[in-house]
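> Could you look at this predicted model? Sequence included:
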Amino acid sequence: MNEKKLRQLLISIQNKEISIDEGIARLKGLPFDDLGFAKVDHHRQLRQGFPEVVYCAGKTKEQIVAIMENLVNKSENNILATRASREVYEAVAKKIPDAVYYELARAIVVWRGEQEKRGHILVISAGTSDIPVAEEAVITAEVMGNRVERLYDTGVAGIHRLLSQKEKLFAARVLIVVAGMEGALASVVAGLVDKPVIAVPTSVGYGANFGGLSALLTMLNSCASGVGVVNIDNGFGAGYLASLINRLGEVES
């Protein structure tokens, strides 16, 4: 339930369109539902503008299905689950047939109603191997109602590939740069644009990459201004943050 729906509910109670008991019943599950193994936060939509997102890694299929069903039954917004295997998706789809699986992003989405496409987020990957993390960022941002464009395989090993796409770089309101190996692409992009750059280090790389640590340190030590860095392989975090930045200054109806 978003703020608009909550206001409508309170007005309905005030105008005696529904009984007080019915209104209380609807509000009772608003803070959270206790499933025993999980406390599903239904207040997050009101606090942060988007429902709780299900992180599937480490959870059983039964737990994920129960959480997803609870969210779908209580929210009118898009529902997102991250780090989900196809096996998990197939279990979810038995209970929620309209759930959609995005293989590269490892994400499950339940789309609700007409989709917003606000602003302009550009997601850039250094290499093809970085695309799964980039796709997690893309799907997250799209689910949250943003217009998202992709620009893949434009790493510094062939910088002409990036420079040939300057119009796309300049048009974006916020940019997400996903890179493994040494992670230099974020600094290059930030040196070209006057918009926020969210850098995502990936675990792609040979031994001295240390599972993404080298890319993380390069991004943290960037000499370019305007670079913020999320955790290794955290495409979801980048997509969520980009959405918050992208909608700044916009008034929602």
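Great, that's in hand.
> drop to CA atoms for contacts and neighbour counts, all remaining ones
Noted.
> Please identify the helix or strand for Leu169.
helix 166-171 (DSSP states H and E).
> what's the offset of that helix from the middle of its chain?
Its chain's C-alpha centre and that of helix 166-171 lie 22 Å apart, by CA atoms, centre = their mean, to the nearest Å.
> let's bring in a second model and compare:
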Amino acid sequence: MSQRVSELLEAYKLGQLSAEACEAGINKLMSQQIRDEVTVSNLQEAVIDLDRAKRQGFPEVVYCEGKTDAQCIEIFKELNLHYGTYMGTRGRESIFSALQPSIPDLQYDATSRILYRRSDWTLRNENRPIAVVTAGTSDIPVAEEAALTAELMGNDVKRIYDVGVAGIHRLFHRLSDIQAANVVIVVAGMEGALASVVGGLVTKPIIAVPTSVGYGANFKGLAALLSMLNSCAAGVGVVNIDNGFGAGRLAHVINSQR
């Protein structure tokens, strides 16, 4: 590829090729190289991206919801051939039970609904804790999805639960722990006000996660989502409703920047 790029640049230098044509040629070569280098595993009903860990630092994560037990079992067995640490979200006890005989060290966290194996895990982001904060106890399942995701990817996670605005004095008791974190994930349902409150008290990035916890006018998390999107606190980003995995992954990416 390097020789072909050199040829394109030389042609541009001699005036034989326009800048646009040179750029297009280089982009085409790069795309071709990416296609040639991608390694996948073709299963009966899934294609596993075996280069995901090399490109993004962690293997492809299995989204179990919407997949049959048989499909999930086949995918996990394939992942187990290539990786020591991997995970699947929205998992089920039935998948875990079926996989235990063949993958004895596979684990299942019922709160977060994450299936995972952690055999070669190392702490990658030492002295850069991620704080996962919830407004209420009912938000913990989504928070645990975020916390365990971040942990599996190599982060130290501090859990700070049930410190919502209905009893805001609880938040101030844990404020020093929150301020010491390098990234803060705030998980809240109902009206989602906690993200704005925390956003006004810390200097680090805030990842807000609206949850579907709440009565009818919460509209299954839409009220919290809109509240967080309209936050007047600076430095608050928002992921989708109940998307603990997305928050944990984003926190890891931010935490890994040097």
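Here it is on my side, so go on. Predicted, not measured: the structure shown is a model, and the values here were computed from it.
> hang on, the earlier thing: okay, the helix holding Leu169 of the first structure sits on what stretch of the second structure?
Using TM-score structural alignment, the residues of the second structure aligned to helix 166-171 of the first structure are 175-180.
> From the rest of the structure, what touches the helix or strand hosting Val177 of the first structure?
Val177 of the first structure belongs to strand 174-179 when assigned by DSSP H and E. Residues outside strand 174-179 of the first structure that contact it (CA atoms under 8 Å, 6 or more residues apart in numbering): 120-127, 130, 133-134, 155, 169, 185-186, 189, 195-202, 204, 215, 238-239, 242, 245-246.
> mean deviation (superposed) between that strand and the second structure, please.
By mean CA distance after the TM-score superposition for the first structure, the fitted strand 174-179 of the first structure averages 0.2 Å away from its aligned residues in the second structure.
> For that strand, list every residue counted as buried.
Within strand 174-179 of the first structure, the residues that count as buried by 16 or more other CA atoms under 10 Å are 174-179.
> show me the contacts for the equivalent of Val54 of the first structure over in the second structure.
By TM-score structural alignment, Val54 of the first structure lines up with Val62 in the second structure. Contact analysis of Val62 of the second structure by CA under 8 Å, 6+ apart lists 72, 75, 87-89.
> so which of those residues hold up in the first structure?
Here is what carries over to the first structure from those, by both residues aligned by TM-score structural alignment, their matches' CA atoms under 8 Å: 72, 75, 87-89.
> Neighbours of the residue nearest to Ser256 of the second structure when sequence neighbours are not counted, how many?
Leaving aside its chain neighbours, Ser256 of the second structure sits nearest to Asn125 (6.5 Å; criterion: CA to CA, 6 or more residues apart in numbering). Asn125 of the second structure: 17 surrounding residues under other CA atoms under 10 Å.
> mind checking how far Asn125 of the second structure is from Leu152 of the second structure?
Going from Asn125 of the second structure to Leu152 of the second structure by CA to CA, to the nearest Å gives 12 Å.
> Val157 of the second structure should be in a strand, yeah?
Yes. Judged by DSSP: H, G, I helix; E, B strand; the rest coil, Val157 of the second structure forms part of a strand.
> Show me what it lines up with in the first structure.
Using TM-score structural alignment, Val157 of the second structure lines up with Val148 in the first structure.
> Now that match: closest residue in space that isn't a chain neighbour?
The shortest distance from Val148 of the first structure to any non-neighbouring residue, by CA to CA, 6+ apart, is to Ile121 (4.8 Å).
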